[in-house]
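[1] Curious how this folds, go ahead:
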Amino acid sequence: MLSASIAIQNNIVFVWLWSGFLMILNASSEPLVVNIANKGGDVLQETFDANVTDDTIKLSFKQFDGTSINHLIDFPTAMQGFHLLLPPTTNKGQMNKQEFCFIVPLGSEEYISSDAISKLRQKNPHTVRRPEEELPPQSFYMQATFSSVSVSHAFPLCRRTLVQTFFLIPEESLAARNTTLPTKFEGIPACDIALGLSGQPCVCSYNLCIVWYPCGLKFCQTTQPNGEIVSYRCGIKTCKKCRQFLFVAQNRLDCPPEFYV
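    Modelled structure (predicted):
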């Protein structure tokens, strides 16, 4: 029994996937807007914009606290960037918006390709979706210094003047010391307990969850009249993944309350 159906209209090939998505095989890219439900049943909207020429994907959404998230996947550099725009919190003394960027390596099979994303459409755009699988969370120890201009160039939102940009501390430097904790983090308190130490460094942390994204393609097989077995795309696998970004703030006031460990 087939899990997908194929139709041709005006020279455009449509493939209806069993997961409720439409894959347009030879049409130009349009942003994919998806309604997502979290564990509590609250619904947010994610927008996927694929650039096949640059081989990038941008995922944008706004969290319930008003924080705007832009997640850029850059396949040529095998890197991914997370841009956060925090709204002012006047009741906590922060009058201006704050921007942060976290740039970390891209896993070899974390996302489906920009080409595959560009061809996805929904059979019912009003459907509220939930991930099929929740992946293990990851923690990243970050630092503000990095030498690769090419990597930062791939993330234009992270090059703006007022953005605080952080890069992953190389794993080999941790392995050489047989530890998972970078030297600059040792003995430093978390910012939420450093209330009386406003002039001293503290560990700032931010937990970010991508509630739903296409993390893989599903393939089915069919047998042709001549007996040949043919594989074809028949669905997408969807995942949720949470990440924790940790960095040392020089002062507790440099760590937004949303970033307290």
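[2] make it CA atoms for all contacts and neighbour counts henceforth
    Fine.
[3] State whether S152 is indeed within a helix.
    Yes - per DSSP: H, G, I helix; E, B strand; the rest coil, S152 lies within a helix segment.
[4] For it, grab the count of nearby residues.
    Residues lying near S152 (other Cα atoms under 10 Å) number 18.
[5] Give me the distance between L84 and F245.
    Distance of L84 to F245, given as Cα to Cα, to the nearest Å: 12 Å.
[6] do the same with V163
    Distance, V163 to F245, by Cα to Cα: 16 Å.
[7] E171 now?
    15 Å.
[8] more neighbours, those two?
    F245 (22 against 13).
[9] and the more buried one, that one's in a strand?
    Yes - per three-state DSSP, F245 lies within a strand segment.
[10] Hmm, it is touching S205, no?
    Yes - between F245 and S205 there is a contact under Cα atoms under 8 Å: 5.5 Å.
[11] Give the intersection of the neighbour lists for L84 and F245.
    Common neighbours of L84 and F245 are not found (criterion: Cα atoms under 8 Å, 6 or more residues apart in numbering).
[12] for the protein, which residue is closest to the average position?
    Per Cα atoms, centre = their mean, the C-alpha nearest to the average position across the chain is that of H71, at 4.4 Å.
[13] Let's verify the residue with the largest distance to the centre of the chain: helix, strand, or coil?
    In the chain, the residue that sits farthest from the middle, by Cα atoms, centre = their mean, is N226; the gap is 43.8 Å. At N226, secondary structure determined by three-state DSSP is coil.
[14] who's in contact with it?
    Per Cα under 8 Å, 6+ apart, neighbours of N226: none.
[15] Distance check, it against I6.
    19 Å.
[16] next one: S198
    Relative to I6, S198 is positioned 63 Å away (Cα to Cα).
[17] here's the other one to compare against:
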Amino acid sequence: MMLGQLIVNVKNKGGDVERENIESNTTADTVKLEYLSKDGTLVTYFTDFKTRLQIFRVVVPWEEERGIVQNTPQVLCFITRFAKNEFISSDAMSKLRQKNPTAVRTPEEDKGLEEYMLNHVVNVDKFAMLSHHLNNICHDAVDSTYMKDTDLAQVLKQDMQKIRSEMKIPEVQQLSRCKDTSEIMKSCLCQYQLCIGWYPCGLKYCRGKDSAGKVVSYRCGIKTCKRCILFEHPAKQKMYCLWDDL
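    Modelled structure (predicted):
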């Protein structure tokens, strides 16, 4: 087993510096990136290369000034599939070495805003087979873990219409946006946006000549990117999507 760890400082949209902790595990074939935002939200970005699933978990503090007081923060999990060559491998990540940990990093490429409509509420216990890590990461998001029905059907190798009927997936087209809903206890369509300010997104290759003078290609570094993601999902009540008003 090979473990790797990087600590990276990166500026967010507001100009504040956030510290990302990136861990790779070659045996589990996973990479975990985690950071704490200025408003106290803990963001975890977990990539499972064996199942080609990425899990985003956000732990959001309750806003007491909004009149809702809770002892525990709100936890959301978003699960999506990813393309085979979208990230560098956990093995390549584990070989990265820390250089100047106090420096503020700037990504080479901004991938812009990605949008996902996640219309299915995943029962974490029932669908633990999606990833061996799902229970560990999303155990506090029992009724707030979301996934697209087509992704779920593809992973489980089942018919999408059967998935929709058996799981009673809500028709999100019939829901109003939470920001347009006045009733705090009414279900609505919620949007949540997060950004990963810096992550290794690919390998760099250079061209040179070997001892015989033949032109060869060799790995000479990593490419880094920034990505922002907008998740749209059904909220059982507007009170679980208060940020949508902002």
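[18] And the helices in the second structure?
    90-94, 134-138, 149-156, 160-167 (DSSP state H).
[19] Deepest-packed of those helices, please.
    Of those, the one with the most neighbours on average (mean count of other Cα atoms under 10 Å) is helix 90-94, at a mean of 20.
[20] Map the residue farthest from the centre of the first structure onto the second structure.
    Aligned by TM-score structural alignment, N226 of the first structure pairs with A212 of the second structure.
[21] next one: L217 of the first structure
    In the second structure, L217 of the first structure lands on L203 (TM-score structural alignment).
[22] Next, the contact list for that match, please.
    Neighbours of L203 of the second structure in contact, by Cα under 8 Å, 6+ apart: I88, R219, C220, G221, I222, K223.
[23] Could you report the neighbour count for the fourth one?
    Pointing back at G221 of the second structure there. 12.
[24] And for the second one?
    Taking other Cα under 10 Å as the criterion, the count of residues near R219 of the second structure is 10.
[25] Relative to G208 of the second structure, how far out is it?
    To G208 of the second structure, R219 of the second structure is 11 Å away according to Cα to Cα.
[26] And for the last one?
    If you measure K223 of the second structure against G208 of the second structure using Cα to Cα, the figure is 19 Å.
[27] Comparing the two, which residue is more hemmed in?
    Neighbour count, other Cα under 10 Å: between K223 of the second structure and G208, K223 has more, with 16 against 11.
[28] What's the match for the more buried one in the first structure?
    By TM-score structural alignment, K223 of the second structure lines up with K237 in the first structure.
[29] go on, I137 of the second structure?
    Aligned partner of I137 of the second structure by TM-score structural alignment: L157.
[30] counterpart of R129 of the first structure in the second structure?
    Checking TM-score structural alignment: R129 of the first structure goes with R105.
[31] Its match - how many residues pack around it?
    Counted with other Cα under 10 Å, R105 of the second structure comes out at 16.
[32] How far does stretch 52-70 of the second structure stretch from one end to the other?
    35 Å.
[33] List the buried residues of it.
    Neighbour-count burial for stretch 52-70 of the second structure flags R52, L53, Q54, I55, F56, R57, V58, V59, V60, P61, W62 (criterion: 16 or more other Cα atoms under 10 Å).
[34] correct me, but the second one touches K84?
    By that I understand L53 of the second structure. No - taking contacts as Cα under 8 Å, L53 of the second structure lies outside contact range of K84: 10.2 Å.
[35] how much space between the aligned partner of F82 of the second structure in the first structure and H71 of the first structure?
    Under the alignment (TM-score structural alignment), F82 of the second structure pairs with L106 of the first structure. For L106 of the first structure, the distance to H71 of the first structure equals 12 Å [Cα to Cα].
[36] Need the overlap of contacts for those two.
    Q80.
[37] Buried residues, stretch 1-17 of the second structure. List them.
    Neighbour-count burial for stretch 1-17 of the second structure, counted by 16+ other Cα under 10 Å, picks out L3, G4, Q5, L6, I7, V8, N9, V10, V17.
[38] before we move on, what about stretch 54-65 of the first structure?
    Buried residues in stretch 54-65 of the first structure (16+ other Cα under 10 Å): T56, I57, K58, L59, S60, F61, K62.
[39] For the third one, which non-adjacent residue is spatially closest?
    It stands for K58 of the first structure. Excluding the flanking residues, the one nearest K58 of the first structure by Cα to Cα, 6 or more residues apart in numbering is L72, at 4.4 Å.
[40] Next, count neighbours for the one you found.
    Number of residues near L72 of the first structure (other Cα under 10 Å) recorded here: 24.
[41] same deal with N100 of the second structure?
    N100 of the second structure has 9 neighbouring residues, counting by other Cα under 10 Å.
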